[in-house]
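*Asks:* Output the structure for:
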Amino acid sequence: MKALQYTAYGHSPVVNDIPKPVPGPGEVLVRVAGAALNPLDVKIGGGYVQAYFPITFPSTVGTDLAGTVEQLGSGVRGWNVGDAVITRTDPTVGGAVAEYAVVPATSLVPAPTTIPLEAAAGLATAAATAWQAVSEIAALKSGQKVLVHAGAGGVGSFVVQLAHRAGAHVVTTASSAAAEIVRKLGADEVIDYTSVDFRAAVSDVDVVVDSVGGETEARSLDVLKPGGLLVSLPVPPDFERAAARGLRAEFVFHTSDADRLARVVEVANEGLDIVIDRTVRLSGAADAFDYLAQGHAKGKVIVQP
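*Replies:* Here you go, the predicted structure:
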């Protein structure tokens, strides 16, 4: 079978022919319908997160996949061949961007029925991270004001929707080209980050969800009301700097969690849009990986075998 693989840190991944995997005890072989690329995949391939997610080369790229159950390993109960499923694999294992993947049966969740199967892969990390940020860490409430940075991004697009569902007043930064996208997702106000300093456009914010980091994180403290919360997605925030200003800061360290993903699927079935920047075939996955690394994707990049 074909798979997109890292061959060395700092090198673009390549499509290789590798043996079709065989499920062991407690595992399931999934025929992949679609895999979603994430910024974490770029960080893993670049060697930036070796301390947290070491890999052994060659290693198949990707954690997020959707597909159908092809074969059951011994001892697996509760799943049948042909079931439509989604999952997020351990980042040190990867394996998503391939024609087939072996995953633990306990990591599987029934795929949503309202979304094309290949697109559902886009929920596994991005939507679940957004859920963690909005519902678990921020516990966003109706009437609160939230600023979402990069609202048209893979995670940001779900944060906007979940914050809107919670009844919050949603302000987001986005380019003018993406303004209509985020408005349709539920943004009440859109700030064009290419021409406007968001600090001049919004204030008295209860929660900032930041998927950008760096100077954006530092400047976000200026718009929070006393006791407000900064939720950081890319890296741990400067906790001491926030505390010194009477503010709170939290870091979303997202881990694979079937229970959380199942809740996300419930919400998706009730109505959750997946913004897809592009869908490519596996043969073009290396170029799609490099495109994602440039940081300008609006929504998810999906790879289909």
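*Asks:* CA only for contacts and neighbour counts going forward, please
*Replies:* Fine.
*Asks:* What segments of the stretch 1-150 of the chain are helices?
*Replies:* 39-46, 117-120, 126-131 (DSSP state H, counting those that start in this stretch).
*Asks:* Contact partners for residue 13?
*Replies:* Contacts for residue 13 (C-alpha atoms under 8 Å, 6 or more residues apart in numbering) come out as 4-7, 45, 61, 286, 289.
*Asks:* The helices of the stretch 1-150 of the chain: which one's closest to residue 81?
*Replies:* helix 117-120 (15.7 Å; C-alpha to C-alpha).
*Asks:* Sequence B follows; please return its structure for comparison with A:
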Amino acid sequence: MKAFIIERYGKKAVGRIGEMPTPDMGDDDVLVQIHAASVNPLDTKIKSGEFKLILPYRLPLVLGNDMAGTVVRVGARVRNFKPGDEVYARPDDDRIGTFAEFIAIKASSVALKPKNLSMVEAAAIPLVALTAWQILVETAKLKKGQKVFIQAGSGGVGTVAIQLAKHLGAFVATTTSTANVDWAKALGADVVIDYKKQDFAAELRDYDVVLNSLGNDELKKSMQILKPGGHLISISGPPTPTFAASRGLAWPLKQVLRLLSFSIRKQAKKSAKHYTFLFMRADGAHLSKITGLVELGVIRPIVDKVFPFADTHKGLAYVDSGRTKGKVVVQMI
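*Replies:* Okay, here's the model as predicted:
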């Protein structure tokens, strides 16, 4: 099959379209012909080598972390899917590779595609929607009337998290650039901070939850705007000892992560607040619930640009530029 492959790590590594074996299937897997796959910042970070200690992939590696497509074969123990089903998924992080013609995925990580979305639109949903769900619903247990600050509201996770938080009844603040302020308000944000003109730490107070997706400066400021008992949840780090234990990481790496997260964990404890690092996981049950919300019109995908499969490298470069508004999708079919 044709696939987009990287053969070495590095910021300047471009990758190429090449031939790879069609993935082997297990009894609990489905084999999916991929119609479209979206590009995530995670893909560019994997390509640059940022995650090689936590995610030790073997090279050459097929990139890609979510997709939409058609089931072509099911494993012997699979009962809830059949050939011809239109599905979407974020594969488990040890079995990525959606920039390809086919992928084998655990059936438990797959959900039926929302009926009201095209393949391109559906491909933009899984990773970012699962991230938003696992932060707001599963970890923060966000309740009606609570205040949540979602950084980078025009990004892939931000656009979905704003919509989900409003559905849950929360008061939502976010940040974006001057050009996207009105657009973020139209998504549902109650307060939009123009980060080019305003400092969110000077504008916001007494928030229950913060979704951090930016750097260390924003992380420290985010802790300041939380009320006592508030919860700062970061998808950009630093990872914690709890995360290291959940991944079964080696003792030396656990100590490295302990040191990296020491300052923010100390700050949280001192101010009677909570800090969690979240690395989202594949989950077909969560994705099925998200499907229901998409079909009700509660969540809609925001697709910025669509690239043909041959231009996957251009899609990665565009996401790496940090100028995306919603999601970037690579179309195979």
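*Asks:* Superpose the two chains and report the TM-score.
*Replies:* Remark: TM-score between the superposed chains equals 0.94 [TM-score structural alignment, normalised by the length of the first structure]; 305 aligned residues with a C-alpha RMSD of 1.6 Å.
*Asks:* Could you dump the helices of the stretch 1-150 of the first structure into CSV with distance to residue 27 of the first structure and mean neighbour count added?
*Replies:* Formatted as CSV, the helices of the stretch 1-150 of the first structure follow (distance: least, C-alpha to C-alpha, whole Å; neighbours: other C-alpha atoms under 10 Å):
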stretch, distance to residue 27 of the first structure, mean neighbour count
helix 39-46, 23, 19
helix 117-120, 21, 24
helix 126-131, 22, 27
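*Asks:* quick one: the strands in the stretch 201-305 of the first structure?
*Replies:* Along the stretch 201-305 of the first structure, counting by DSSP state E, counting those that start in this stretch, strands occupy 205-210, 224-232, 248-251, 276-281, 300-304.
*Asks:* circling back: got JSON lines for the helices of the stretch 1-150 of the first structure, with distance to residue 248 of the first structure too?
*Replies:* Shown next, in JSON lines, are the helices of the stretch 1-150 of the first structure (distance: least, C-alpha to C-alpha, whole Å):
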{"stretch": "helix 39-46", "distance to residue 248 of the first structure": "25"}
{"stretch": "helix 117-120", "distance to residue 248 of the first structure": "33"}
{"stretch": "helix 126-131", "distance to residue 248 of the first structure": "18"}
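*Asks:* Mapping onto the second structure, list which of the contacts of residue 13 of the first structure remain contacts.
*Replies:* Among these, the contacts conserved in the second structure (both residues aligned by TM-score structural alignment, their matches' C-alpha atoms under 8 Å) are 4-7, 286.
*Asks:* quick one: contacts for the alignment partner in the second structure of residue 127 of the first structure?
*Replies:* When the second structure is aligned by TM-score structural alignment, residue 127 of the first structure is paired with residue 129. Contact analysis of residue 129 of the second structure by C-alpha under 8 Å, 6+ apart lists 157, 160-161, 287, 290.
*Asks:* now residue 129 of the second structure: how far from residue 87 of the second structure?
*Replies:* To residue 87 of the second structure, residue 129 of the second structure is 15 Å away according to C-alpha to C-alpha, to the nearest Å.
*Asks:* can you give me the strands for the stretch 1-150 of the second structure?
*Replies:* 2-6, 16-19, 29-39, 61-62, 67-74, 86-89, 102-106, 110-112, 147-150.
*Asks:* Include distance to residue 331 of the second structure when you put those strands into TSV, please.
*Replies:* TSV is the format used below for the strands of the stretch 1-150 of the second structure (distance: least, C-alpha to C-alpha, whole Å):
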stretch	distance to residue 331 of the second structure
strand 2-6	12
strand 16-19	14
strand 29-39	4
strand 61-62	16
strand 67-74	10
strand 86-89	14
strand 102-106	13
strand 110-112	19
strand 147-150	29
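*Asks:* which residue sits closest to the residue most central in space within the first structure, ignoring its sequence neighbours?
*Replies:* Geometric centre of the first structure, nearest residue: residue 126, 1.9 Å, by C-alpha atoms, centre = their mean. Spatial nearest neighbour of residue 126 of the first structure, excluding adjacent residues (C-alpha to C-alpha, 6 or more residues apart in numbering): residue 155 at 4.6 Å.
*Asks:* Can you tell me what that neighbour aligns to in the second structure?
*Replies:* Using TM-score structural alignment, the equivalent of residue 155 of the first structure in the second structure is residue 157.
*Asks:* again, but for residue 225 of the first structure
*Replies:* The equivalent of residue 225 of the first structure in the second structure is residue 227 (alignment by TM-score structural alignment).
*Asks:* Surely its match touches residue 149?
*Replies:* No: between residue 227 of the second structure and residue 149 there is no contact under C-alpha atoms under 8 Å: 12.0 Å.
*Asks:* Now the common contact residues for those two.
*Replies:* Jointly contacting residue 227 of the second structure and residue 149 under the rule C-alpha under 8 Å, 6+ apart are residue 207.
*Asks:* The two - which one has more neighbours?
*Replies:* Neighbours were counted for residue 227 of the second structure and for residue 149 using other C-alpha atoms under 10 Å; residue 149 has more, 31 against 17.
*Asks:* and that one, what does it touch?
*Replies:* 172-174, 207, 209-211.
*Asks:* Quick check on the residues you listed: which are buried?
*Replies:* 172-174, 207, 209-211 (16 or more other C-alpha atoms under 10 Å).
*Asks:* Make JSON lines from the residues you listed and add distance to residue 112 of the second structure to it.
*Replies:* Converted to JSON lines, these look like this (distance: C-alpha to C-alpha, whole Å):
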{"residue": "172", "distance to residue 112 of the second structure": "30"}
{"residue": "173", "distance to residue 112 of the second structure": "32"}
{"residue": "174", "distance to residue 112 of the second structure": "31"}
{"residue": "207", "distance to residue 112 of the second structure": "36"}
{"residue": "209", "distance to residue 112 of the second structure": "31"}
{"residue": "210", "distance to residue 112 of the second structure": "31"}
{"residue": "211", "distance to residue 112 of the second structure": "28"}
